[in-house]
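Participant: Sequence and predicted structure are below.
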Amino acid sequence: MNCNDVKFKWKSYINGELPSDEERAIDEHLESCPECEQLLNETMEEQEEKSREQIVKQEDPLNEIPIKKQAQMLRKAKWKNRLMTALTVLLIFIVVSFMTGLFTASYYGFGSDKQGRGERAVQVVKTATQMSMPNVFLGSGGMDTNFYFTLDMDFSIQKQIGKDNKSIGKLDGKMLFNSLNVKREWADGQYDVKLHFLHPNLVANEQETELDFYEEVLNETWNSLDLLPEGTVSELAITFDGLYEIDEVYQLLEGFDLDIVWYAIDTGVEQEREEYRSPYFSASNGIWGFHERAVFDFPQHGNSIMERGDGQKRAEIFKTSLHFLVENSKLAKKYIWTEQSFEEVYKYVEENGVKTYGVVVTGPSKELLRLQQNESIIYATMGEVDFWNWYNTPSSGTIYN
């Protein structure tokens, strides 16, 4: 049925006098023809105007169009309005999502300096992790901005055992403007803190019975390493008999085939602990330290640094890392809980220098056993053990899915 046919039968159609097949044909034509649909709209408007005029005259509404036909026309108008409303809402949703996406990318992509807000948040999480957890750092991953002002970060949590970096968990973070929420999922459902230190100044004031216990633990550590087979690598947290500069640590461990991966740094608060508190310092009770990975996050004087040397460079990197947390303390405290003030810790290190009282080392188990000959070591705890990997591979990678 074409437009001329519709116009010819229009009065009969409006009055509901057409056979059902012709009426369906006109209905189908109206759905595809804007011109005839406009004719329908004009007819309905005329009917509404006549009805209003009759109501004003206190007359009955005009019944020129049968009730059945009026209901059909009203249903069409309602569905058309619903469709237009749905399309309008969808369009608004698309436009708002697009605009918030642009704003979100712009918000997290820019900051007060060259580093954007998103990159800064990721760096805070990385720095806080490697400074507060011995031999733990964030590995591969990244961040993504989303719609509606949110940012997601996703990183693997790793540690070095021998020459390999082992994945021990996953970190998921979400930001909403300056609000940070971070969750850690450990590979085995939990992370057992095996590496801990003693502070030499506290040990010096301990009673004889406590000193005997510390020596017993130390001997058990050496015995455990002795029982391990030749083809294994281990990690070990060792405590020195005093505070040493980083370059002095290299002298203490000269001649040993091992990697120094983490340094426990004296921040002054270790000696202020109350009597009822634990004398051990670990990832579970507010230790501060420096991971070798930080040399890539906060390079000093270029990217080159000696494997065992340049202790002053590492000391400056530690202070730079700590100052970075001071500048972003509100964000950092949403990730790591500590009673210590970042500002007080930084002030102490600035005044007293970067001194270490222990390190985490990794290497062949039998090579670590040789450390029992070192009289400067007064305490040691063993962490994880793995199969032999004490060699450098030309290439490596990880597939996660």
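Facilitator: Arrived safely, thanks for sending.

Participant: going forward, measure contacts between C-alpha atoms and count neighbours the same way
Facilitator: Will do.

Participant: Against residue 240, how distant is residue 330?
Facilitator: According to CA to CA, to the nearest Å, residue 330 and residue 240 sit 34 Å apart.

Participant: Likewise for residue 51?
Facilitator: Between residue 51 and residue 240 the computed distance is 99 Å (CA to CA).

Participant: returning to what we had before: which residue of residue 330 and residue 240 possesses the greater neighbour count?
Facilitator: A direct count of neighbours by other CA atoms under 10 Å for residue 330 and residue 240 places residue 240 higher, at 23 against 13.

Participant: That one is in what secondary structure piece?
Facilitator: Assigned by DSSP states H and E, residue 240 falls within strand 232-244.

Participant: Quick check: next helix or strand after that strand?
Facilitator: For strand 232-244, the succeeding helix or strand toward the C-terminus, using DSSP H and E, is helix 246-252.

Participant: Just want the angle from the next helix or strand after that following helix to strand 232-244.
Facilitator: Per DSSP H and E, helix 246-252 leads on to strand 259-265 as the next helix or strand towards the C-terminus. Per axes from the mean of the first three to the mean of the last three CA atoms, to 10 degrees, the angle that strand 259-265 makes with strand 232-244 is 40 degrees.

Participant: Take this one as well and set it beside the first:
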Amino acid sequence: MKDHDNDESVGFTADLMVQRKRRIKWRNRIRISMRLIAIFFIVSFVFLIYSWGTYFYYEKSGKNFQFERAVVTLTELNGHKIDKELGLVRLSPMLKQSVSTKVYRQIGERRRIVGELHAEQSLFGELKYTVKGISQYLDNSGLDLWMPMTVIYGGGDTDRKREKEDKLEQLSHIEDGFVAEMSFTLNKAVPPQQLAELLADYNLWITGMAMYSGELQEVKVSNYSSAGDSISAPHLTLRPFFSYSEDGLGRVESLSITSDDIDLAVEQMLKDLEWLTAHVTYNGVLEDQQRLAFIKKHGVQVYGAVVTGPVRELEKLKDVPELSNFGLGQIEVWNWH
């Protein structure tokens, strides 16, 4: 009897120990899980505070506005037209700023979306942007502002000999009731006021002028090509007058360059280019610093433009002897004032 009782006692104790071990394991698992959950919530809370804090700082200190201004200035000086309602600037945990907006073309009074721009800048890195185009056509022919060699090497006091202008010929086959965009170049570089006055009698909008800023002379561009008596090289664009208020909350924008406000557009362009090259790091900033020095030394000169308006009004440009190398861009149904 005694031995039998001892066996039962031993068996009961072993089962109890197994159960207790199991309970201890589960308690440890639960305790570890609770700690991990607590750590997760604490880290998430700290990250949330960090994100809100840095974004609030970037907003209140003006860093996001400076980034937006840099994006708008850089892209439009390089010939793009973008929707300036950029929306919220995104800020990564590593303090990389990024923003996206639409790229458009001005055709008559309508702005047709032709792509999307994405720009970003890390804390100590360069401002970079890419444009993803949207096109209904496989080829992208249209507006090419080729620089006459007379702009670089002199001469050009007489009008350039015009070859057959196929784009003007195309206009003659387009019926009334349409508006379009068209580009052209001059036989030499002239002050922008002179070009604006030359086009003042036509019912057109000047949406941009191609500036000569010393390319292939005092500015060594990285890539260019030539054909006939013209050269295709990167250039700065004189855009219609656009200016931010000091706090960045307000803005004044014109849709076209006119002879009345051309001086304002030129003055603002110089301010923008000076600010951009002094405060923003980007690919090509050294070339733009050289361009700015050239402009300050020789004055602002333009050698071509992009205009938009009714096709019959555009067709009249064939009678202006100073203009040549026409390019025909987008066409829309009549939407003119």
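Facilitator: Now that the structure is in, tell me what you want to look at. Computed from a predicted model, the values in this text were never measured in an experiment.

Participant: what's the TM-score here?
Facilitator: For this chain pair, the superposition-based TM-score is 0.79 by TM-score structural alignment, normalised by the length of structure 2; 311 aligned residues with a CA RMSD of 3.4 Å.

Participant: Show residues contacting the strand holding residue 240 of structure 1.
Facilitator: 161-162, 195-201, 266, 355-365, 368, 376-390 (CA atoms under 8 Å, 6 or more residues apart in numbering).

Participant: Among these, which ones are in strands?
Facilitator: Using DSSP state E, the subset of the contacts of strand 232-244 of structure 1 located in strands is 161, 197-198, 356-364, 377-387.

Participant: Any of those residues buried? List them.
Facilitator: In those, burial by neighbour count holds for 161, 197-198, 356-364, 377-383, 385-386, counting by 16 or more other CA atoms under 10 Å.

Participant: Would you check how far apart the counterpart of residue 143 of structure 1 in structure 2 and residue 68 of structure 2 are?
Facilitator: Residue 143 of structure 1 maps onto residue 88 of structure 2 when the alignment is built from TM-score structural alignment. Distance of residue 88 of structure 2 to residue 68 of structure 2, given as CA to CA: 10 Å.

Participant: Looking at these two, which has the bigger crowd around it?
Facilitator: Set residue 88 of structure 2 next to residue 68 and count neighbours by other CA under 10 Å: residue 68 wins out with 23 against 12.

Participant: And the more buried one? What does it align with in structure 1?
Facilitator: Residue 68 of structure 2 maps onto residue 122 in structure 1, with residues paired by TM-score structural alignment.

Participant: ok, now residue 17 of structure 2?
Facilitator: Aligning on TM-score structural alignment places residue 17 of structure 2 opposite residue 67 in structure 1.

Participant: residues near its match, how many?
Facilitator: Neighbours of residue 67 of structure 1 under the rule other CA under 10 Å: 12.

Participant: next one: the one 4 residues further on
Facilitator: Here the number of neighbours of residue 71 of structure 1 (other CA under 10 Å) works out to 12.

Participant: what's the helix or strand for it?
Facilitator: Using DSSP H and E, residue 71 of structure 1 falls within helix 67-109.

Participant: Quick one: list the elements packing against that helix.
Facilitator: Here helix 67-109 of structure 1 touches helix 117-132, strand 137-145, going by 3 or more CA pairs under 8 Å, 6 or more residues apart in numbering; DSSP states H and E.

Participant: I'd like those as JSON lines, with distance to residue 85 of structure 1 appended.
Facilitator: What follows is these, written out as JSON lines (distance: least, CA to CA, whole Å):
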{"stretch": "helix 117-132", "distance to residue 85 of structure 1": "37"}
{"stretch": "strand 137-145", "distance to residue 85 of structure 1": "30"}
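
Participant: Can you tell me which of the ones you listed is packed in deepest?
Facilitator: Mean neighbours per residue, mean count of other CA atoms under 10 Å, is largest over these for helix 117-132, with a mean of 21.

Participant: what does that helix contact?
Facilitator: Residues from elsewhere that reach helix 117-132 of structure 1, judged by CA under 8 Å, 6+ apart: 107-111, 136-138, 143, 151, 153, 283, 286-291, 293-294, 321, 324-325, 328, 331-332, 335-336.

Participant: Show me how to select, in PyMOL, the buried members of those residues.
Facilitator: Filtering those down to the buried ones (16+ other CA under 10 Å) takes a single PyMOL command:
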select buried, resi 107+108+109+136+137+138+143+151+153+283+286+287+288+289+290+291+293+294+321+324+325+331+332+335
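
Participant: ok, back up a step: the strand holding residue 240 of structure 1 corresponds to what range in structure 2?
Facilitator: Under TM-score structural alignment, strand 232-244 of structure 1 corresponds to residues 178-190 of structure 2.

Participant: how much does the matching stretch stray from structure 1?
Facilitator: If you overlay the two and look at stretch 178-190 of structure 2, the average distance to its match in structure 1 is 1.5 Å (mean CA distance after the TM-score superposition for structure 1).

Participant: Which residues are in contact with the corresponding residue of structure 2 for residue 387 of structure 1?
Facilitator: Under the alignment (TM-score structural alignment), residue 387 of structure 1 pairs with residue 333 of structure 2. Shown in contact with residue 333 of structure 2 (CA under 8 Å, 6+ apart): 177, 178, 179.

Participant: Mind giving me the ChimeraX command for buried ones among those?
Facilitator: In ChimeraX, the members of the contacts of residue 333 of structure 2 classed as buried (16+ other CA under 10 Å) are selected with the following command:
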select :178,179
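
Participant: Cool, thanks, signing off.
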